[in-house]
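K.L.:
this one's sequence-less:
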């Protein structure tokens, strides 16, 4: 099962919390979210099975259904992350993580949609401000094994983008990166893209790229600090997440695969 959402969910964020204050989320859960621990000798990890049907209705009114009997585990998280991630089955984001885990393990929904649902679900579970933004951002750029891959270039140059300029020069540069030519280091790529696209929240963009390259505790702290300092809006953060995926495409740097 893909449980990418566990990374760093045990972290807390201090300081003023006004990010997303004007961008409230209003999703809701249905179901008891009751599970039974299983003992399966062929699996080294703990596994739980849902005892009933559960669901989450997101901000747009879409219902994300988790069937009765769904198995949930934490096998997708590299052991090194568990030292600062904590248990994937605790915390006030538990219901959000269950729904996210189920859909990450399917190919019915696009990756970005699953992560946005997780953001809305965390908000419905009481997470807000810097904690919500930083965990959502970290989950969104972590690994490459959740749901259906997005058409990143298509989304960047045909969707609603804020925080940088989606110019023809940027498109050509990102297309070159997607083809695996003249990649250079991640730091060099982010510096070049920042200049070409006139990225307005450069610290957040660079921190996203570094966390995607190496999802370590120190890189997550840098991401938290950048988001707290630059205060990107929901749309800006979504745009930077897309830009990060296109700047550090799969196969261009060692990435964790849930």
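P.N.:
Happy to help now that I have it. None of the values given here were measured: they were computed from a predicted structure.
K.L.:
only C-alpha atoms for contact and neighbour calcs from this point on.
P.N.:
Will do.
K.L.:
What segments of the stretch 1-150 of the chain are strands?
P.N.:
Along the stretch 1-150 of the chain, counting by DSSP state E, counting those that start in this stretch, strands occupy 28-30, 35-38, 47-50, 54-57, 63-66, 71-73.
K.L.:
would you turn those strands into TSV with mean neighbour count?
P.N.:
Output for the strands of the stretch 1-150 of the chain, formatted as TSV (neighbours: other CA atoms under 10 Å):
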stretch	mean neighbour count
strand 28-30	16
strand 35-38	14
strand 47-50	18
strand 54-57	21
strand 63-66	18
strand 71-73	22
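K.L.:
Please compare the first structure with the one that follows:
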């Protein structure tokens, strides 16, 4: 099902913090349907250490554990590690899902700034 204008998350799993680390792990698959109606699945047991958001950028968007950012960060980290889709698409999905995480002009400006940082300094494959 495509909304035509917005992507949407299929679920919001509670992520497990792994003892002795800042890493989190997915207890179940995480599903996102993008604006074009394409489903993207981040599989259960995927681990993330916040690669998507280096600590210096947390003031802009938030840490990978911030509720509005948790799912986009996990999805993007999965793509960075697996490289199953092109980096440009992974970064596009990150921006799209962040834009939809909250409403408001300030949030959109912060997402746009973060997107520029990811595209300029983020990983490419």
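P.N.:
Cool, got the structure. Note that the coordinates shown come from a computational prediction; the quantities given were computed from them, not determined experimentally.
K.L.:
Select, out of the strands of the stretch 1-150 of the first structure, the one closest to residue 145 of the first structure.
P.N.:
Closest to residue 145 of the first structure of the strands of the stretch 1-150 of the first structure, according to CA to CA: strand 71-73, at 15.1 Å.
K.L.:
residues in contact with the one residue sitting closest to the centre of the second structure?
P.N.:
For the second structure, residue 72 is the residue whose C-alpha lies nearest the centre (CA atoms, centre = their mean; 1.8 Å). By CA atoms under 8 Å, 6 or more residues apart in numbering, residue 72 of the second structure lies in contact with 93-94, 97-98.
K.L.:
Need the counterpart of it in the first structure.
P.N.:
Taking TM-score structural alignment, residue 72 of the second structure has residue 96 as its aligned residue in the first structure.
K.L.:
again with residue 31 of the second structure
P.N.:
Aligning on TM-score structural alignment places residue 31 of the second structure opposite residue 55 in the first structure.
K.L.:
For residue 56 of the second structure, give me its contacts.
P.N.:
Going by CA under 8 Å, 6+ apart, residue 56 of the second structure touches no other residue.
K.L.:
can you map out the helices along the first structure?
P.N.:
Remark: helices assigned in the first structure by DSSP state H are 79-85, 94-104, 111-124, 129-141, 152-158, 168-178, 186-197, 202-213, 217-230, 234-247.
K.L.:
Columns distance to residue 37 of the first structure on top of these, output as CSV?
P.N.:
CSV is the format used below for those (distance: least, CA to CA, whole Å):
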stretch, distance to residue 37 of the first structure
helix 79-85, 20
helix 94-104, 14
helix 111-124, 23
helix 129-141, 25
helix 152-158, 38
helix 168-178, 42
helix 186-197, 41
helix 202-213, 32
helix 217-230, 29
helix 234-247, 35
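K.L.:
And stretch 208-223 of the first structure, end to end?
P.N.:
End-to-end distance of stretch 208-223 of the first structure: 6 Å, with CA to CA, to the nearest Å as the criterion.
K.L.:
Tell me the counterpart of residue 113 of the second structure in the first structure.
P.N.:
Looks like residue 113 of the second structure aligns to residue 134 there (TM-score structural alignment).
K.L.:
Number of residues surrounding its match?
P.N.:
Look at residue 134 of the first structure: counted by other CA atoms under 10 Å, it has 27 neighbours.
K.L.:
Hmm, it is touching residue 224, no?
P.N.:
Yes: Residue 134 of the first structure sits in contact with residue 224 when judged by CA atoms under 8 Å, with a separation of 5.6 Å.
K.L.:
that older thread, of the contacts of residue 72 of the second structure, which is the most crowded?
P.N.:
Among the contacts of residue 72 of the second structure, residue 97 has the most neighbours (other CA under 10 Å), with 27 neighbours.
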